[in-house]
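1. the following comprises the amino acid sequence and a computationally predicted model.
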Amino acid sequence: MSPLRERRGVALMLVLWLIVVLGAIAVGVGALAREESNVVGNVRTRAAARYAAESGVLATRVRLQRALRAAQTPQGSVLVLRRFAEPPASGREEVLGATRFQAVVVNLNARLDLNGADGPMLVAFLGQFVGARRAGALADALQDWRDEDDLVRPNGAEAAEYARAGSPFRPTNRPLAGLNELTRILGFSDSLATRLAPYVTVQSDGRVDVNAAPESVLAAVAGVGPAGARLLVSERAQGAIFDSPVMVWSVLRHVGNAWGAADIAHLTTLPRRILVVSRGWETGHPLTHEIQAVFDVDGPVLTLRFWTERDL
């Protein structure tokens, strides 16, 4: 082969290798561009989902405040709050441009507050789900978890008891920050926590709404008890709306319940704290953003107290 042909062959090989290298670079650049485009798209979608979720919270707040201002009586306010906490007003999907949101209102006073309930109230409540002895142990363990000291209640648990049980957790010595903490407390299994979840909260003011609380929650209130709870729920089923503690007492005295000032302090006839859970998403995209906002209710005014959010 002549030197000229050899040089042409080498040049051809170099050209072919150059084409291969440039092709690989082009593929890499294309992949990087697509990746950056996906990142930008996800950021935009996440921002749109958050905007929709926040709009759901704000819309619910404005509508509820407007309805409460229009209510003329305490009974009217009860009906307004009840309507907002039930379908179709609660959980309705709404369209906002290219996004959608769905907001749910939860009456936190219809639940038992695990941070505010005292020992007897916890025992009375938990005893409806487990045996009396276990209810006492669970109540003591819960109180040891949330109190500020390291003193162990008779059937409770502090750090040493958790260590002996092989638990990776230790009492926080502060109120529960969320219901997800419940299964970290000795004795509270996943299955029990799931059964309790619809009836408990850690974000109310500790009072129980007689116009909304289920029988199991009402029965835990001192001065109400199981018989009183059944009677109150029965009266509600027949259309009764309690507008004052006096009206509640007039019903409970028929079952021989002795009521005092301390018992009245555990009850309310109107929600004092509500939770708005709003989820937003871009139409056609699975990414969803959730906001949970807790409001104090004072007449027609809703004041923000807690705000948390997350991507789902």
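-> Good, I have the coordinates. Residues are numbered from 1 along each chain as shown.
2. switch to C-alpha atoms for all contacts and neighbour counts from now on
-> Noted.
3. tell me which stretches of the stretch 1-150 of the chain form strands.
-> Using DSSP state E, counting those that start in this stretch, the strands of the stretch 1-150 of the chain run over 93-96, 99-107, 112-113.
4. deepest in the core, which of the ones you listed is it.
-> Comparing these by mean neighbour count (mean count of other CA atoms under 10 Å), strand 112-113 ranks first with a mean of 27.
5. for it, name the packing helices and strands.
-> Packing partners of strand 112-113 (3 or more CA pairs under 8 Å, 6 or more residues apart in numbering; DSSP states H and E): strand 200-201.
6. thinking again about what came up before, can you list the strands of the stretch 1-150 of the chain in a markdown table and add distance to V130?
-> Converted to a markdown table, the strands of the stretch 1-150 of the chain look like this (distance: least, CA to CA, whole Å):
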| stretch | distance to V130 |
| --- | --- |
| strand 93-96 | 38 |
| strand 99-107 | 25 |
| strand 112-113 | 16 |
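7. would you tell me which of the ones you listed gets closest to L302?
-> Set against L302 and scored by CA to CA, those come closest in strand 99-107, at 12.7 Å.
8. and the contacts of that closest one?
-> 48-49, 52-53, 55-57, 60, 84-86, 90-95, 212, 271, 273-283 (CA atoms under 8 Å, 6 or more residues apart in numbering).
9. what do you get for stretch 193-209?
-> For stretch 193-209, contacts defined as CA under 8 Å, 6+ apart pick out 108-117, 176-179, 182-183, 214, 216-218, 265-274, 294.
10. buried ones among these?
-> 108-117, 176, 179, 182, 214, 216-218, 266-274, 294 (16 or more other CA atoms under 10 Å).
11. take a look at this one as well, against the first:
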Amino acid sequence: MKTHLSGASRRIPRARRGVALLTALMTIAVLVSLTAVVGRAARNSANLTANTRATLVARAMAESAVLAARVAIETRLGAPLPGAPQPGAAPADTSALDTVYDALFDPALRTPFVTDSVGDGAFAATLVNVSARLDVNNAGVEGLTTLFRTVAPRDEAARIAARLDAYVRGTDTPAAARDSLVRRDSLFAALLGQSATPRAMRPFDSLDEVEALVGADAPWIGAVAEALTVDGDGRIDRRRASPAVRAAASGSLVDRPTRVLIVARGWQRGSAVTQEIQAVYAIQDRELRLVRWREQSR
């Protein structure tokens, strides 16, 4: 016996077709979302890799700038000079050595001391004669006031100078903590057979710290920034320091620089990442000895 199915019974119910369509749309939406997430993750990973590489290249270039500047300085200081009895010996004509220093720290030179590139990396370095600046950490109230008075009223200059000196000497810290450090210094000095000297309790590590402490109350501090340092050794280069620095100097005056600051910057071409290294060297005869090393990304 034949069974005849009606047309209505052969058709798929509308409810089932609606569910299938909804399922398909949801599947497509999920796939699109997953594709977007995967694509975004891939782009982020690529950007992270590129930034990491740019940072590594920038730092390598900055270190190369420090090394290149140091080699260039030592080469110039170690080159045979007129009047020297033999190559590498101390020059008899001191004016020839002064000429070398004058060329190294010529204030009219605003171009980098050294600059070069390696692959897609590049670097540049400039020099700062630290000995021609007033050291915030050992200038004292009187020295800082004398310098600040060149750009600020006397009372305001004295107030800011006292604030900086109090920070450095630790007189704004609890007496117990300060006295313990003084006693320790006195003990060490006694064991070494020396007299205890005043110490900088909290020396500034950078001029950025100086500005952060007093910048809001002394907007003029930037006007004397090029006359200040935190890397000095208490000696002032009288031949190259400005009259304002010489007038404010409380340390000994010398005829040649005793410290140099190399400000080195490195970067990768096409990237905004820049690495800066500030390396402070003590000048000993014709060689440089590392004293301080600071790094920051810009």
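-> Cool, the structure landed. Because the structure is predicted, anything quoted here is derived from the model rather than measured.
12. just the contacts of strand 99-107 of the first structure: which are in helices?
-> Among those, the members falling in helices (DSSP state H) are A48, A49, A52, A53, S55, G56, V57, T60, F84.
13. give me the aligned partner of the second one over in the second structure.
-> Meaning A49 of the first structure. Structural alignment (TM-score structural alignment) places A49 of the first structure against A58 in the second structure.
14. which residue is the nearest non-sequential neighbour of its match?
-> In space, and not counting its chain neighbours, A58 of the second structure is closest to W267: 4.0 Å by CA to CA, 6 or more residues apart in numbering.
15. what sits against the one you found?
-> 54-55, 57-59, 61-62, 121-123, 273-275.
16. mind redoing it with 6 Å?
-> A58, G121, A122, T274 (CA atoms under 6 Å, 6 or more residues apart in numbering).
17. what's the closest of those to P80 of the second structure?
-> Closest to P80 of the second structure out of the contacts of W267 of the second structure is A122 (31.2 Å), distances taken as CA to CA.
18. how close does that closest one sit to R184 of the second structure?
-> For A122 of the second structure, the distance to R184 of the second structure equals 48 Å [CA to CA, to the nearest Å].
19. before we move on, what about N51 of the second structure?
-> For N51 of the second structure, the distance to R184 of the second structure - CA to CA - is 47 Å.
20. who has more neighbours out of those two?
-> N51 (15 against 12; other CA atoms under 10 Å).
21. which ones are touching that one?
-> Applying CA under 6 Å, 6+ apart to N51 of the second structure gives no contacts.
22. which residue is nearest the middle of the first structure?
-> Central residue of the first structure (CA atoms, centre = their mean): Q292, 6.7 Å from the mean position.
23. shouldn't that one be within a strand?
-> Yes - counting by DSSP: H, G, I helix; E, B strand; the rest coil, Q292 of the first structure is part of a strand.
24. translate it into the numbering of the second structure.
-> Under the alignment by TM-score structural alignment, Q292 of the first structure pairs with Q278 in the second structure.
25. surely its match meets R265?
-> No - the pair Q278 of the second structure / R265 is not scored as a contact, 8.8 Å apart, by CA atoms under 6 Å.
26. residue in the first structure matching A103 of the second structure?
-> Matched by TM-score structural alignment, A103 of the second structure corresponds to R83 in the first structure.
27. just to revisit the earlier point, and the counterpart of the residue nearest to A58 of the second structure in the first structure, how far from R310 of the first structure?
-> The equivalent of W267 of the second structure in the first structure is W281 (alignment by TM-score structural alignment). Applying CA to CA, the value for W281 of the first structure to R310 of the first structure is 12 Å.
28. which non-adjacent residue is nearest W293 of the second structure?
-> Distances taken as CA to CA, 6+ apart put A279 closest to W293 of the second structure, at 4.6 Å, once the chain neighbours are dropped.
29. list the contacts of that neighbour.
-> A279 of the second structure makes contact with L261, I262, R292, W293 under the criterion CA under 6 Å, 6+ apart.
30. could I have the buried ones of those residues as ChimeraX selection syntax?
-> To isolate the buried members of the contacts of A279 of the second structure in ChimeraX, using 16+ other CA under 10 Å:
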select :261,262
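31. any chance of TSV for the contacts of A279 of the second structure, columns distance to D231 of the second structure?
-> Formatted as TSV, those follow (distance: CA to CA, whole Å):
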residue	distance to D231 of the second structure
L261	8
I262	12
R292	8
W293	11
